[in-house]
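Undergrad: mind folding the following:
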Amino acid sequence: MEQVQRFIFDYSRSPERLDCFLAAALPELSRSQLKRLIDEGRVTLNNAVAKPGTKLKGGEEVTVSLPEPVPTETLSQAIPLTVLYEDSQLIVIDKPAGMVVHPAPGHSQGTLVNALLHHCQDLSGIGGELRPGIVHRLDKDTSGVMVATKTDAAHQHLAQQFKDHSINRRYVALVHGLLPTDKGTVDKPIGRHPTQRKKMSTSNRNGRQAVTHWRVLQTYEEDRLSLVELRLETGRTHQIRVHFADMQHPVLADPVYGGNRIKTLKDPELRRLAADLGRQALHARLLGFIHPVSGEYLESSSAVPADMQTIIDYLENKYSAASAV
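TA: This next block holds a predicted model:
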């Protein structure tokens, strides 16, 4: 049977394109899937067939009809996965850095979805396809804990938890500079960068609310670096990376938002380790949520991976030796 979802675009919001609104309202669907639904007339605006570029101004009713699931065209691949938890409803994995979550142009194979299709033999239809339900994403080069669902009911339940900001998400990162206080909160909307389409920005006037809580775990004063824990209240694209770059404390080795900050590191060995990292020093350490069937709180965690831990160990040993002198 088809699933029908209805949304009301609130009068209090700034005008927004229909396709952008749906991308945020239905994060489990890719932009290509949403475009296909609109092209097939499965998205209506006030009961009329909608166009993707239509501007929503307030009060409109948006209806999305999701078709019955059909076998996915995505290739199943025997890619090793580190499974932290699994049952008939969902699977929690420890995603390595370098793995893309969902197939896209240029990344049709080797993704997390390719791996899950091979690993999970008990999938139901999600978003019109028999595929694992991607409820949230991690950037390609961010490592750590992720959950995917196997059933429509589990998918909708977890998607609502993400929408309600009730998911417990903890990250660790190495960032440039020394934070002004031991803890704090960044509350700045994030949207697509006005001129660089592959970047996100806090300067987009139609940005969506984004809230990042942080606390300092350790400081390395001589090297002007800080190890921080972050708790996400929202989950916007590149949220941590954008917020900390906006604070002038970009994540170490971030190729998109960090500029050439690695070159400012005075310690040659530390500079080499940061360059060898080849990715932002950001790891999704913990993920906790209410299980969609049992109703119990389920929490999974992942140790900081070796590439990041090598830098942390180097700093810890360096400062321990200095304090012992």
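Undergrad: contacts and neighbour counts: CA atoms only from here.
TA: Will do.
Undergrad: what about the longest helix in the protein?
TA: helix 306-324 (DSSP state H).
Undergrad: count the residues that sit near Ile38.
TA: Using other Cα atoms under 10 Å, Ile38 is surrounded by 20 other residues.
Undergrad: confirm that it lies within a strand, as I assumed.
TA: No - Ile38 is assigned helix when assessed by DSSP: H, G, I helix; E, B strand; the rest coil, not a strand.
Undergrad: dump the residue contacts of Lys150.
TA: When contacts are counted by Cα atoms under 8 Å, 6 or more residues apart in numbering, Lys150 touches Ser88, Gln89, Leu90, Ile91, Cys120, Asp122, Leu123, Ser124, Arg131, Pro132, Gly133.
Undergrad: any idea how far it lies from Glu299?
TA: From Lys150 across to Glu299, the span is 18 Å (Cα to Cα, to the nearest Å).
Undergrad: before we move on, what about Gln121?
TA: 24 Å.
Undergrad: quick one: which of these two has more around it?
TA: Between Gln121 and Glu299, Glu299 has the larger neighbour count (other Cα under 10 Å), namely 18 against 12.
Undergrad: apart from its neighbours in sequence, what residue is nearest that one?
TA: Leaving aside its chain neighbours, Glu299 sits nearest to Gly288 (4.0 Å; criterion: Cα to Cα, 6 or more residues apart in numbering).
Undergrad: another one to check against the first:
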Amino acid sequence: MNILYEDTALVVLDKPAGLTSEEGVPAALRQRWGRPDAYVGVIHRLDTGVSGLMVYARTPGAAAALTKQVTESQQAYAILDGRVEAGPGAPAQPCFLKTYRAVIAGGPDEQLPPEGILRDYLFKDSRKGRVFPVKRPRKGVREAVLEYRIVETAPDGSLSLAEITLHTGRTHQIRVQFASRKHPLYGDGKYGSRFKGDIALQSAGLQFVHPETGEKMAFQLEKPIKAPWDLNPSVTCGDSSPRSGALGITGNL
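TA: This is a model prediction of the structure:
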């Protein structure tokens, strides 16, 4: 687990795949700090099999402030993508931004143009541990919205690299929305991938406002250089081990 930034209010880290975001990461942080009773506030979540950027609060006050940013950003996205109308005092722009990159099956087609917004109603079946797209709202169904852009497609058309910005934060949202359009994420056998391996989904970008200083914080991870992220097999790097790192931390976006 690689820590990219840390102070008395929060910690930003690169969560490895296989570690749970709600229990595994807090436990690892407490062990790292040598403080089994240390406060670790969970602000957002990543699926266990997904890696990438996360921020955790180190005080209840920081947790409350960051959670408020998440809530207000979701409200701003709902206004921007037309799910709700703006009311008095509504946030103009999201301030807590999460961007992802994913390797998906195939290339752009009629179901998945080169870029756009995906909208679905999703139902979470807790007994089966799966999420299903449904046609209309009903009890237990939540609307899911994301925007995406396909930035690269393999020469043989078998895989593509997509950049994604979440407007909502539903369980398995990215995985289900792409799989329902016949473009499952690489390695995601639960949702139809024929490729074996880890799920090729990375939380690649994170932006928020520091809860105490008011400073704008921005973090970005490099794309892993191991398969399947490298879509051009003619270019080899010699070392197939995964690498990722912080490209930037800035106080002025």
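Undergrad: that older thread, across to structure 2, which of the contacts of Lys150 of structure 1 hold up?
TA: Mapped onto structure 2 and checked by both residues aligned by TM-score structural alignment, their matches' Cα atoms under 8 Å, the contacts of Lys150 of structure 1 keep the contacts Ser88, Gln89, Leu90, Ile91, Arg131, Pro132, Gly133.
Undergrad: among those residues, the buried ones, what's the ChimeraX command?
TA: With 16 or more other Cα atoms under 10 Å as the burial test, the buried ones among these are selected in ChimeraX as follows:
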select :89,90,91,131,132,133
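Undergrad: if we can go back for a sec, what's the helix or strand for the residue nearest to Glu299 of structure 1?
TA: strand 282-290 (DSSP states H and E).
Undergrad: for Gly41 of structure 2, list the residues it contacts.
TA: Counted by Cα under 8 Å, 6+ apart, Gly41 of structure 2 has contacts Tyr56, Ala57, Arg58, Thr59, Pro60, Ala63.
Undergrad: so which of those sit within strands?
TA: Tyr56, Ala57 (DSSP state E).
Undergrad: can I get the contacts of Gly41 of structure 2 in JSON lines including distance to Arg175 of structure 2?
TA: As requested, the contacts of Gly41 of structure 2 are exported to JSON lines (distance: Cα to Cα, whole Å):
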{"residue": "Tyr56", "distance to Arg175 of structure 2": "24"}
{"residue": "Ala57", "distance to Arg175 of structure 2": "27"}
{"residue": "Arg58", "distance to Arg175 of structure 2": "30"}
{"residue": "Thr59", "distance to Arg175 of structure 2": "32"}
{"residue": "Pro60", "distance to Arg175 of structure 2": "32"}
{"residue": "Ala63", "distance to Arg175 of structure 2": "27"}
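Undergrad: and the contacts of Gly41 of structure 2, which of them are buried?
TA: Buried among the contacts of Gly41 of structure 2 (16+ other Cα under 10 Å): Tyr56, Ala57, Arg58, Ala63.
Undergrad: how about those in TSV, adding distance to Glu143 of structure 2?
TA: Formatted as TSV, those follow (distance: Cα to Cα, whole Å):
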residue	distance to Glu143 of structure 2
Tyr56	26
Ala57	28
Arg58	31
Ala63	26
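Undergrad: quick one: which of the residues you listed is nearest Ala102 of structure 2?
TA: Tyr56 (23.2 Å; Cα to Cα).
Undergrad: residue in structure 1 matching that closest one?
TA: By TM-score structural alignment, Tyr56 of structure 2 lines up with Ala148 in structure 1.
Undergrad: so where do the helices sit in structure 1?
TA: Under DSSP H, structure 1 gives helices at 18-25, 31-39, 112-119, 152-163, 239-246, 268-277, 306-324.
Undergrad: centre of the chain to the longest one, how far?
TA: Mean-position distance between helix 306-324 of structure 1 and its chain equals 29 Å (Cα atoms, centre = their mean, to the nearest Å).
Undergrad: what of the fifth one?
TA: Per Cα atoms, centre = their mean, the displacement of helix 239-246 of structure 1 from the mean C-alpha position of its chain is 13 Å.
Undergrad: so that helix matches what in structure 2?
TA: Residue span in structure 2 matched to helix 239-246 of structure 1, by TM-score structural alignment: 173-180.
Undergrad: one more: the first one?
TA: Under TM-score structural alignment, helix 18-25 of structure 1 corresponds to no residues of structure 2.
Undergrad: buried residues in that helix?
TA: Neighbour-count burial for helix 18-25 of structure 1 [16+ other Cα under 10 Å]: Leu18, Asp19, Phe21, Leu22, Ala23.
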